[in-house]
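Undergrad: Okay, structure incoming, though there's no sequence with it:
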């Protein structure tokens, strides 16, 4: 495939895509060391705890967590099990839907996220936010929100079936 210059490779319109992938990978790489050091957490484990801490009741269904984090169910189950073994959260059946599993943040989980979050935000500021002025930050947020809403308008991953291989 040739781009508009006649060279091989993706067309120039893919530049934002590659920039987003690289920036995302660099941010994730930048915060992982801090999360391990200050909380012995993987990036996904931190996301799970942070997501639960955003909810007033500190609970979410496994399906809601998987959809929001865009993570496989089996991978998410493993990460939740690891956090549960550490006493940072609990799992149980939903009172509203017996097919659903509810994950709840424990007091220890809340304490850990509160301890880890200040250092995490300091690293995010250093590697991402310090490169932006107020206008840039607002524009980046606006653009990413527009893309996120477009993507989220599609059926959630939990509502789609995997295509059979063959």
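TA: Looks like it came in fine. Since we're looking at a predicted model, the values are computed, not measured. Numbers count the residues shown, from 1 in each chain.
Undergrad: alpha carbons only for contacts and neighbour counts from here, please
TA: OK.
Undergrad: Not counting residues beside it along the chain, what's closest to residue 83?
TA: Nearest residue to residue 83, sequence neighbours excluded (C-alpha to C-alpha, 6 or more residues apart in numbering): residue 89, at 6.1 Å.
Undergrad: What number of residues are in the vicinity of that neighbour?
TA: Residues lying near residue 89 (other C-alpha atoms under 10 Å) number 24.
Undergrad: Second structure for comparison follows:
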């Protein structure tokens, strides 16, 4: 006996597979464009764009990890690469000495300005070209509803840290806040 709730109808399955394929194809094209135009990885671009869009160009590492749904350790590594390239700075948070704040630099803003035109071109040609304005509005509405539903359960990157009794420092990572 099969459980109906454990299966998808053909339309649901088709929507799911189309979403996966569209996401993969778009991400591949965007990654190529970002690498060619600015030497950036997809995640590095996400971080710079999030910082560029933030008030004062700064965010806490944990907020960045949640926003881009990336592991804290992976984010720490990526932020370190961006810092070494002079695209961001990291400093202890003024609100919480255990947190690290990342701020986009002028060089980071300049790099975003360099990669954005090509990024927008890829999005328009691959993602938006086959859609009319009403289709884009409906897609935005649908994806926003799905995103908001999924965000109602925080991603692992945003989950509270578990304290382990065996680690020095009360279970906090030795470096960074991510």
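TA: Ah, there it is. Only a predicted model underlies this, so the values are computations on that prediction, with no experimental measurement involved.
Undergrad: Need the TM-score between these chains.
TA: The pair, once superposed, lands on a TM-score of 0.88 when counted by TM-score structural alignment, normalised by the length of structure 1; 158 aligned residues with a C-alpha RMSD of 2.1 Å.
Undergrad: contacting residues around the residue nearest to residue 83 of structure 1?
TA: 80, 83, 103, 104, 105, 106, 108, 109 (C-alpha atoms under 8 Å, 6 or more residues apart in numbering).
Undergrad: counterpart of residue 150 of structure 1 in structure 2?
TA: Residue 150 of structure 1 maps onto residue 149 in structure 2, with residues paired by TM-score structural alignment.
Undergrad: Just the element for that match, please.
TA: Secondary structure here is read from DSSP states H and E; on that basis residue 149 of structure 2 sits in helix 133-151.
Undergrad: what comes into contact with that helix?
TA: residue 128.
Undergrad: May I see the buried residues of it?
TA: Judged by neighbour count (16 or more other C-alpha atoms under 10 Å), helix 133-151 of structure 2 contains no buried residues.
Undergrad: gap between it and the chain center?
TA: The chain centroid and the centroid of helix 133-151 of structure 2 are separated by 17 Å, computed with C-alpha atoms, centre = their mean, to the nearest Å.
Undergrad: Pick out the residue nearest the middle of structure 2.
TA: residue 68 (2.2 Å; C-alpha atoms, centre = their mean).
Undergrad: now the helices for structure 2?
TA: Counting by DSSP state H, residue ranges of the helices within structure 2 are 10-38, 42-53, 61-68, 72-84, 106-122, 133-151.
Undergrad: Contacts for the third one next, please.
TA: Contact partners of helix 61-68 of structure 2, identified using C-alpha under 8 Å, 6+ apart, comprise 43, 46-47, 50, 71-72, 75-76, 99-102, 154-158, 177-178.
Undergrad: go on, the fifth one?
TA: Outside of helix 106-122 of structure 2, the residues that reach it under the criterion C-alpha under 8 Å, 6+ apart are 29-30, 33-34, 37-38, 45, 48-49, 52, 86-88.
Undergrad: Buried ones among the residues you listed?
TA: In the contacts of helix 106-122 of structure 2, burial by neighbour count holds for 30, 33, 34, 37, 45, 48, 49, 52, 87, 88, counting by 16+ other C-alpha under 10 Å.
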